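S.K.: Here is a sequence with its predicted model. Questions after.
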Amino acid sequence: MIEVPVALSTTNWAGNYTYWARTLHRPQSLEQLQEVVSAGARVKVLGSRHSFTGIVDSAELVSLEAMTSPDSVVVAPDRRTVTVDAGLTYGEVAAALQPHGLALHNLASLPHISVAGAVATATHGSGVGNGNLATAVAALELVTSAGEVVRAARGDADFDGMVVGLGALGAVTRVTLDVEPAFEVRQQVFDHLPWTALFEHFDEVVSCGYSVSLFTLFGGDVDMVWVKSRTDAAAPPEGELFGAVAADGERHPIPGIDPSPTTPQLGSAGPWSDRLPHFRMGFTPSNGDEIQSEYLLPRAHAVPALEALRALADRIRPLLQTCEIRTVAADRLWLSTAHEQDSVALHFTWVQAQSAVEELLVDLEAALLPLGARPHWGKVFLADAGTLAPRYPRHADFADLVQRLDPRRAFGNAWLERHVLGG
């Protein structure tokens, strides 16, 4: 087993959070991982480091990189599921599925994120009929703080609580995902959607493609609507969309930035994995120099939420790089931000100004929390466990599951106590 000073991985992906861990373990086998977690007083698994907070920080960190390989991808004989190392990125999974002619149902805006990290935080993608990435999990394997290997599958008593586990239950090592036959997607961007058109036709706008994202700086209109349409479904809109006009060139979600890192647009058909994300592998995703926050609300509250944000526009704009509006279908996973409610996701890409962003979030959350907002677990927010627990009907069951799988709280940390578990 390899142990290295944590200085080799001192910050998260965006550089806004510095880990305080003393040691970074790199186990090369399941047995070595069992030894590490059973011996550690406090330990967390470090994935692609795309979280923006201390959700994965601990006295000791574990990298599963040496236990992760695209060669480990196993397609089930019935071609309905695939089992992968949890540390693989979605880009790597997509590449491994390509020779088999298979696809995942959806992808997040970045293919750079790890499967385990995305699933554990209910990271999503978009589409009124699409559940978040965690809903594709059919089974998983994790190592508990006692060093035991636990396997659970859809239908098991605790499974719906284990999937979006926030890293609080154990070290997830293998994940089985639902797959379907590969499909192609066309991506078209529309510029300058009037606010009045969005408010009058919100459901129609977000339903006009398989996956739809809107980007705005809260100015005079919605800057862009990105429509991703499957070629085996209804034809995508052309030319005009409720007053928005088809873009005359490729766009970056952040206005004014070179679109080279983005996936192909202008209506050209291509593989699902090359169109569903906003960004391509091999490039710095998004802007890189940023902080992110996100809140998911009942979809029925989308227009009131956007009106509340427009009222704060003068305070939001100086810190905002872009705000993305997406939809996520309801699910049954206990700590999913879309648990039992079709949701609208309001995602903020901020400039690197942590204290100013947190000061703004006081008023932003005061506007959104009364509308039922649930913060994305992997991004910057302020709400504490006392505020958030009532928003999750199975919260008490999750706390009980944590106690059963990790009674000594080896996978706990200050962030989990403050924002999830309390006490």
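M.R.: Looks like it came in fine.
S.K.: switch to C-alpha atoms for all contacts and neighbour counts from now on
M.R.: OK.
S.K.: And the helices in this structure?
M.R.: 30-39, 90-97, 115-120, 159-162, 195-200, 202-206, 302-311, 313-316, 354-368, 385-388, 395-405, 414-416 (DSSP state H).
S.K.: Could you state which residue of this protein sits nearest its centroid?
M.R.: By Cα atoms, centre = their mean, the chain has its centre lying nearest to residue 123, at 2.1 Å.
S.K.: what residues are up against it?
M.R.: By Cα atoms under 8 Å, 6 or more residues apart in numbering, the residues touching residue 123 are 108, 132, 133, 134, 376.
S.K.: where's it relative to residue 335, distance?
M.R.: According to Cα to Cα, to the nearest Å, residue 123 and residue 335 sit 12 Å apart.
S.K.: What is the burial count for residue 15?
M.R.: 16 (other Cα atoms under 10 Å).
S.K.: now for the helices of the chain, which one comes closest to residue 294?
M.R.: helix 354-368 (10.4 Å; Cα to Cα).
S.K.: what's in contact with the closest one?
M.R.: By Cα under 8 Å, 6+ apart, helix 354-368 touches 16, 291, 295, 305, 308-309, 312, 315-316, 319, 350, 381-383.
S.K.: Ok, stretch 185-200 next?
M.R.: Against stretch 185-200 from outside (Cα under 8 Å, 6+ apart): 205, 220-231, 236, 240-247, 250-251, 264-272, 275-276, 303.
S.K.: from what I can see residue 388 touches residue 420, true?
M.R.: Yes - here residue 388 reaches residue 420: they are 7.3 Å apart, a contact under Cα atoms under 8 Å.
S.K.: hmm, back to that, any of the contacts of helix 354-368 buried? List them.
M.R.: Among the contacts of helix 354-368, the ones that count as buried by 16 or more other Cα atoms under 10 Å are 16, 291, 295, 305, 309, 312, 316, 319, 350, 381, 383.
S.K.: Below is structure B, check it against A:
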Amino acid sequence: MERNWAGNLTYTGRVVTPASVAEVQEVVVANPKVRALGSRHSFNDIADTGGVLVSLEALPPDLELAGAGDTGTDTDTVTVSAGTRYGVLAEALREHGLALPNLASLPHISVAGAIATGTHGSGDRNGSLSTAVAALELVGSDGELRRIRRGDPEFAGSVVALGTLGVVTRVTLDVRPEFAVRQDVYPRVPWTPVLADLEAVLASGYSVSLFTDWTGEHVGQVWIKSAGTTPPADLFGAAPATEQVHMIEDESAAATTAQLGVPGPWLDRLPHFRLGHKPSAGEELQSEYLVPRERAVEAIGLLRAARERIAPLLQISEIRSVAADELWLSGAYGHDAVALHFTWRLDPAGVGGLLPELEAALRPLGARPHWGKCFAATARELAPLYPQWAEFAALRRAADPQGRFGNAFTARVLG
């Protein structure tokens, strides 16, 4: 039986691994229930089905560079197979002197799975990974191959689409010239000045992450990834670490990307973890909620107040910023957001019991869950958080009138 990366979920469907787009089309037409299966890094049943699970990992990468030179090179976009992992794509781009605008914490995840769920990195001016999408090719419920481009009427609803519109087979992404990044880690930064000027802290690098267990008077670590700027000599009195660290106590720092202020290629600094190493803790669950930027300090206060409930189940939390976008089901749709991430211990019952309480506190602030992680909200609670909810429902009905790409997850969270 196939299991997800964390081991908390066993997939119920039969897994097939087509080697061509034509084979994907055949699978879709031949089966009444189909879901695309990415790198299995989702912590909920978003990809599951009692029907057929389509893994795209056997499709050839078929890397294709194109563009008019607006990036300063002769390339503006890269098109790649949807099952390609970001770390593999990043290495291929480096050979051409190119880069993606941003990367998530883990380079292990697949391109299509990440964009379908609104996965993101960090940075005040960096949107989620989905905002780099210029076009998608997908197999629709009728088995036909369609291409949806930026600017098409249905594009804004088709990128972060939870796999409900079809099986994405190829993705076209914006690229830029390669760039260098340095990474500095500041341990034990006091909460009081951080909350007094959270805007400045989040703006102090190209990508910034705050790691905390919500207890005590200090943020455990602040990771600042700088590109073309100099990081602060100290952060409210906290000097940069002088040895490589992991954000989770007792985990090996060898798994984390290079720190200590040594500049290096973008793909070796923007993720938190190295491609060839175990990402995060491994045995874990994850949840994440994106709140409007202006409510972030309030949300952090609520979580600090709930620390006695959170801490026994928690390995580490991360706070990051995400720039606004216009993708209908994105956590940052319509406003800049701050993402509040939880890496839990592998305790499904304990985490499942706590999430309704956390969500009840955060939902009035506009908190939207990460679609691929653990959350308790259903369609009734979620619909008011997304202004284009009805438009997405109409798009889904038109694209998949038979409900071929629906499953228990979509019934629960989309209605």
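M.R.: That came through, no problem. What you see is a predicted model; the values in this text were computed from it and never measured.
S.K.: can you redo the buried ones among the contacts of helix 354-368 of the first structure as CSV with distance to residue 157 of the first structure?
M.R.: CSV is the format used below for those (distance: Cα to Cα, whole Å):
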residue, distance to residue 157 of the first structure
16, 38
291, 37
295, 29
305, 36
309, 40
312, 44
316, 43
319, 44
350, 40
381, 31
383, 29
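S.K.: Report the two of those separated the most.
M.R.: For these, and using Cα to Cα, no pair is farther apart than 16 and 305, which are 27.2 Å apart.
S.K.: Which single one of the buried ones among the contacts of helix 354-368 of the first structure is nearest to residue 5 of the first structure?
M.R.: residue 16 (19.9 Å).
S.K.: hang on, the earlier thing: using CSV, please lay out the helices of the first structure together with distance to residue 76 of the first structure.
M.R.: Putting the helices of the first structure into CSV (distance: least, Cα to Cα, whole Å) gives the following:
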stretch, distance to residue 76 of the first structure
helix 30-39, 22
helix 90-97, 12
helix 115-120, 18
helix 159-162, 20
helix 195-200, 43
helix 202-206, 34
helix 302-311, 39
helix 313-316, 48
helix 354-368, 43
helix 385-388, 38
helix 395-405, 28
helix 414-416, 35
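S.K.: the strands in the stretch 251-400 of the first structure, which residues?
M.R.: Counting by DSSP state E, counting those that start in this stretch, the stretch 251-400 of the first structure has these strands, from start to end: 269-271, 291-298, 320-328, 343-350, 374-375.
S.K.: what's the last one packed up against?
M.R.: Translated: strand 374-375 of the first structure. strand 291-298 (3 or more Cα pairs under 8 Å, 6 or more residues apart in numbering; DSSP states H and E).
S.K.: can you rerun that using 10 Å?
M.R.: Contacts defined by 3 or more Cα pairs under 10 Å, 6 or more residues apart in numbering; DSSP states H and E place strand 374-375 of the first structure against strand 291-298, strand 343-350, helix 354-368, helix 385-388.
S.K.: Relative to residue 117 of the first structure, which of those is closest?
M.R.: When these are compared (using Cα to Cα), the closest one is strand 291-298, at 15.7 Å.
S.K.: compared with the second structure, how much does that closest one deviate?
M.R.: Average distance, strand 291-298 of the first structure versus aligned residues of the second structure after superposition (mean Cα distance after the TM-score superposition for the first structure): 0.2 Å.
S.K.: circling back: most neighbours of all the contacts of residue 123 of the first structure, which one?
M.R.: Neighbour-wise, the contacts of residue 123 of the first structure (other Cα under 10 Å) top out at residue 132, 28 neighbours.
S.K.: Under the alignment, what does it map to in the second structure?
M.R.: When the second structure is aligned by TM-score structural alignment, residue 132 of the first structure is paired with residue 128.
S.K.: That match contacts residue 120, correct?
M.R.: Yes - between residue 128 of the second structure and residue 120 there is a contact at 4.2 Å, judged by Cα atoms under 10 Å.
S.K.: Which neighbours do the two have in common?
M.R.: 102, 103, 104, 114, 321, 322, 323, 331, 332 (Cα atoms under 10 Å, 6 or more residues apart in numbering).
S.K.: For the fourth one, list the residues it contacts.
M.R.: Think residue 114 of the second structure. 38-39, 41-42, 82, 85-86, 104, 120, 128-130, 160, 162, 371-372.
S.K.: To which residue of the first structure is it aligned?
M.R.: Aligned partner of residue 114 of the second structure by TM-score structural alignment: residue 118.
S.K.: What about the shared contacts of residue 128 and residue 120 of the second structure, which one has the most neighbours?
M.R.: Neighbour max across these (other Cα under 10 Å) = residue 331, 33 neighbours.
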